[in-house]
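Enquirer: with the input below, show me the fold.
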Amino acid sequence: MSSAAQLANDIPISMISADLAVGRKRLGSVWNGVIPGIVLVAMITGMAFSAHNVSGFALFSPMIFAVVAGLIYSNVLGTPAHAKAGIAFSQKRLLRFAIVLLGFQLTLGQVVSIGAGGVGIVALTLGATFVFTITLGRLIGVDAKLAQLIAAGTSICGASAIVATNIVTDARDEDVTYAVASITLFGTVAMLGFPLLAPVLGLDQHAFGLWAGASIHEVAQVIGAGFQNGAQSGEIATVAKLTRVALLAPMVIALGLMARRKSNGDRPSDQSGARPPMPWFVAAFIAVVALNSLVAVPAEVKSAMAFATTIMLTMGLAAMGLQANISQLRSRGLRPLALASCAFLFIGCFSLMLVKFA
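Expert: The predicted structure is shown next:
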């Protein structure tokens, strides 16, 4: 008899059965813990992409369809208890990876291409809009965390900025849903309306592209508005918008430092040593931008990363919709919507002033 056969005979059957039982238990815990929620989120994501491909709806991002579909599902049918772990995984882990992959859409060379003046306009508009929105939110009584989400979505890059900011602010899911809906509404208004204003305001293709990139909320909305006014306008608008995306990292870092300072200030002195961690995805995002700037990443890889980013962002927002409560959304009232509208008007007028007179 061979040594292998002898060894097999020496292993008790009970030990093999115990190992198999442990394996089945682990697989069962994974299935019961994460997979059902991911499957549900993936189904809603697929529906969102299908709706996006329907004629007449292509102007809207799959992300807004996903959050609305998740919201309807959870409030009509109810979210299954056994799916909650997978929903939480989609909402947190996938969103962080999506923000990191956004770095493949930007290089430092693109930022330089719009010139120091263009970068200055983008940065000044972002900072002024964020401060304006936070200040106005405080004055009219909007919850501070919701005001931060609206400020980030308006000043930086729409839904992507909202979910990235929420990793630091830790607002309620209903606040995230409200902010995404508001930003999508006014971003769509800007996408459709700004190109009509270009001849009225006397903006050439360069000026309009800079204005659109510095003021419109979502990347897709900027591209849609920019190319309506010509190829040069569309290219400049896209680069200006991606420059705003690059500023997502320092903005989230600043918010994290503010949250840490407030946390230390509110905590008893004997607990001051514990500090909330800075989000790792910010450093990873910066590293990916640097890699994309230094290494010639194939266009096919960039395209695949962009698609993966959109899928993960859509899954994350579907998960948020699944955990949002319509009654709690209604309880926010119209003040946050008024705040989003004022922020939209401010960023449009402020950036236009800089483009015209800077």
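
Enquirer: hey, let's count contacts and neighbours off CA atoms from now on
Expert: Noted.

Enquirer: residues of the helix or strand harbouring Phe194 that come out buried?
Expert: Phe194 is part of helix 173-201, with elements assigned from DSSP states H and E. Neighbour-count burial for helix 173-201, with 16 or more other CA atoms under 10 Å as criterion, is recorded at 173-188, 190-192, 194-195, 198.

Enquirer: which other helices and strands contact that helix?
Expert: Counting contacts by 3 or more CA pairs under 8 Å, 6 or more residues apart in numbering; DSSP states H and E, the secondary-structure elements packed against helix 173-201 are helix 62-76, helix 144-152, helix 158-169, helix 219-228, helix 299-322, helix 326-331, helix 335-357.

Enquirer: could you also give me the structure for this next sequence, so I can compare it with the first?
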Amino acid sequence: MKAKVISYGLLLVVTVIAYLIGNQFPLIGHSFAAIVLGMIVANTGLNRLYDARQMKKVSSLMLKVGVVLLGFTLSFDLLSTTALRAVPIILSVITGAFVTAFVVGKKLGVSVKSRWLIGAGTAICGGSAIAAVAPIIEADEDDLTYAISTIFIYNLLALVLFPILARVFGLSDIAYGVFAGTAINDTSSVVAAGYQFSPLAGDTATLVKMVRTLMIVPTSLVAIYWRWQQEGKAQKASYSLAKIFPTFILFFIIAIVIANVFALPSTFTDSVKQLSRLALTFALAAVGMSVSFSELKKAGLKTIQLGGVTWSVVIVISLVMTQWLFG
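Expert: The predicted model follows:
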């Protein structure tokens, strides 16, 4: 009990400080400040005061809560005019990521299962996609660790790289949101990079990312078919669709429907938006507090190379198509 009190107390302190920094310095933003402060705590000896695995659970839960609350503040217009228009980019990104992961991965000598994990993590939604695909293809623990570490390295790089690319190419708030939502791997980093740019970019990036995350389902079904082919039809693999489908997205959609069907008072939506931002800041602080630089160093060099090449292809596809469709 005492350990949990210390853990949550430290997380609360990091969240509050990050929130205050975000309010005082909008260019830094709540999200970026939360991740950086969390990482400082995690790698300066304070990590002995809490369980990093518990932080990962907290970050996952609070991220989902924050996204669902955000749904109450979004309009159908943003969904129809932006998120759905981004579907061709999402499909192109997924295709490019998997083709690159398998072709380049083979040349680098990376195992087939690692190629699956890097492809899924880069194409769809980072750790969540990796977690969904790993048990289907029966990935080894080392493959799983290397893939998640590799994806997270590039998630951190995205927080610095994407705002720079946006300004170099003169992307609007909407275009940047689409770019971030279709090209950054993990949801937490999409949220951080989006709101670091602007509130509209953050809303857009989150919504586009939710559409992209739904691609976990067809991707997992393809993985099931692949395993079925590998094992032979006599040993057909089975996997529960309930484990694949990200149920929080269903609540996110319900929240959007409620917000657009009923005339919610502005006082309610304003309060919910603040709660959503606080929950996301809380989640990202927990993400940072679960990052161990020593663990990241364990990622295999070939896996890191493959992740970098695959992500580079995703960035190019997303940037070119975003400028074409939203420029």
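
Enquirer: where does the TM-score land?
Expert: Aligned and superposed, the two chains score 0.70 in TM-score terms (TM-score structural alignment, normalised by the length of the second structure); 293 aligned residues with a CA RMSD of 3.9 Å.

Enquirer: just to revisit the earlier point, figure out which of the helices and strands packed on helix 173-201 of the first structure is closest to Met278 of the first structure.
Expert: Across these, the minimum distance to Met278 of the first structure, taken as CA to CA, is reached by helix 158-169, at 8.1 Å.

Enquirer: got a list of contacts for the closest one?
Expert: Contacts of helix 158-169 of the first structure from elsewhere in the structure, counted by CA atoms under 8 Å, 6 or more residues apart in numbering, are 63, 92, 95-96, 99, 145, 148-150, 152-153, 176, 179-180, 183-184, 217-219, 248, 252, 255-256, 259, 279, 313.

Enquirer: ok, now stretch 273-286 of the second structure?
Expert: Taking CA under 8 Å, 6+ apart as the criterion, the residues outside stretch 273-286 of the second structure that touch it are 11-12, 14-15, 18-19, 30-31, 34-38, 55-56, 58-63, 65-67, 69-70, 73, 188, 191-192.

Enquirer: that one vs the first structure, average offset?
Expert: Relative to the first structure, and after both are superposed, stretch 273-286 of the second structure has an average distance of 2.7 Å to its aligned residues, where the measure is mean CA distance after the TM-score superposition for the first structure.

Enquirer: same question for stretch 203-210 of the second structure.
Expert: Averaged over the aligned pairs, stretch 203-210 of the second structure sits 5.1 Å from the first structure after superposition, using mean CA distance after the TM-score superposition for the first structure.

Enquirer: counterpart of Thr15 of the second structure over in the first structure?
Expert: Taking TM-score structural alignment, the alignment pairs Thr15 of the second structure with Thr45 from the first structure.

Enquirer: my guess is that match meets Ala66, correct?
Expert: Yes: using CA atoms under 8 Å as the test, Thr45 of the first structure is close enough to Ala66 to be in contact (5.8 Å).

Enquirer: between the two, which has more neighbouring residues?
Expert: Here Thr45 of the first structure and Ala66 are set side by side on neighbour count (other CA atoms under 10 Å), and the busier one is Ala66, at 32 against 28.

Enquirer: could you find the counterpart of the more buried one in the second structure?
Expert: Structural correspondence for Ala66 of the first structure with respect to the second structure (TM-score structural alignment): Ala34.

Enquirer: how about Val76 of the first structure?
Expert: Here Val76 of the first structure is matched to Thr44 in the second structure, going by TM-score structural alignment.

Enquirer: and for that match, the neighbour number?
Expert: Applying other CA under 10 Å, we find 9 residues neighbouring Thr44 of the second structure.

Enquirer: what's the angle between the helix or strand hosting Leu250 of the second structure and helix 266-289?
Expert: Under the assignment given by DSSP H and E, the secondary-structure element containing Leu250 of the second structure is helix 247-261. Direction vectors for helix 247-261 of the second structure and helix 266-289, defined by axes from the mean of the first three to the mean of the last three CA atoms, to 10 degrees, enclose an angle of 160 degrees.

Enquirer: tally of neighbours for Gly327 of the second structure?
Expert: Around Gly327 of the second structure sit 14 other residues, with neighbours defined as other CA under 10 Å.

Enquirer: what residues are up against the aligned partner of Leu250 of the second structure in the first structure?
Expert: Under the alignment (TM-score structural alignment), Leu250 of the second structure pairs with Ala283 of the first structure. By CA under 8 Å, 6+ apart, the residues touching Ala283 of the first structure are Ala249.

Enquirer: with Val142 of the first structure instead?
Expert: Contacts for Val142 of the first structure (CA under 8 Å, 6+ apart) come out as 335-336.

Enquirer: what kind of secondary structure is it in?
Expert: coil (DSSP: H, G, I helix; E, B strand; the rest coil).

Enquirer: now it: how far from Leu257 of the first structure?
Expert: In this structure, Val142 of the first structure and Leu257 of the first structure are 22 Å apart, going by CA to CA, to the nearest Å.

Enquirer: can you check Ala116 of the first structure too?
Expert: Ala116 of the first structure sits at a distance of 27 Å from Leu257 of the first structure (criterion: CA to CA).

Enquirer: how many neighbours does Phe227 of the first structure have?
Expert: Quick note: Phe227 of the first structure (other CA under 10 Å) scores 19 neighbours.

Enquirer: next: the one 10 residues further on.
Expert: Here the count is done by other CA under 10 Å, and Ala237 of the first structure has 32 residues near it.

Enquirer: for it, give its distance to Ser215 of the first structure.
Expert: 10 Å.

Enquirer: just Ala296 of the first structure next, same as before
Expert: Separation of Ala296 of the first structure from Ser215 of the first structure (CA to CA): 30 Å.

Enquirer: again, but for Leu139 of the first structure
Expert: Leu139 of the first structure is 23 Å from Ser215 of the first structure, where distance means CA to CA.

Enquirer: cool, Ala164 of the first structure as well?
Expert: With CA to CA as the criterion, Ala164 of the first structure and Ser215 of the first structure are 19 Å apart.

Enquirer: between those two, which one's more packed in?
Expert: Neighbours per residue, other CA under 10 Å: of Ala164 of the first structure and Ser215, the larger number sits with Ser215, 33 against 25.
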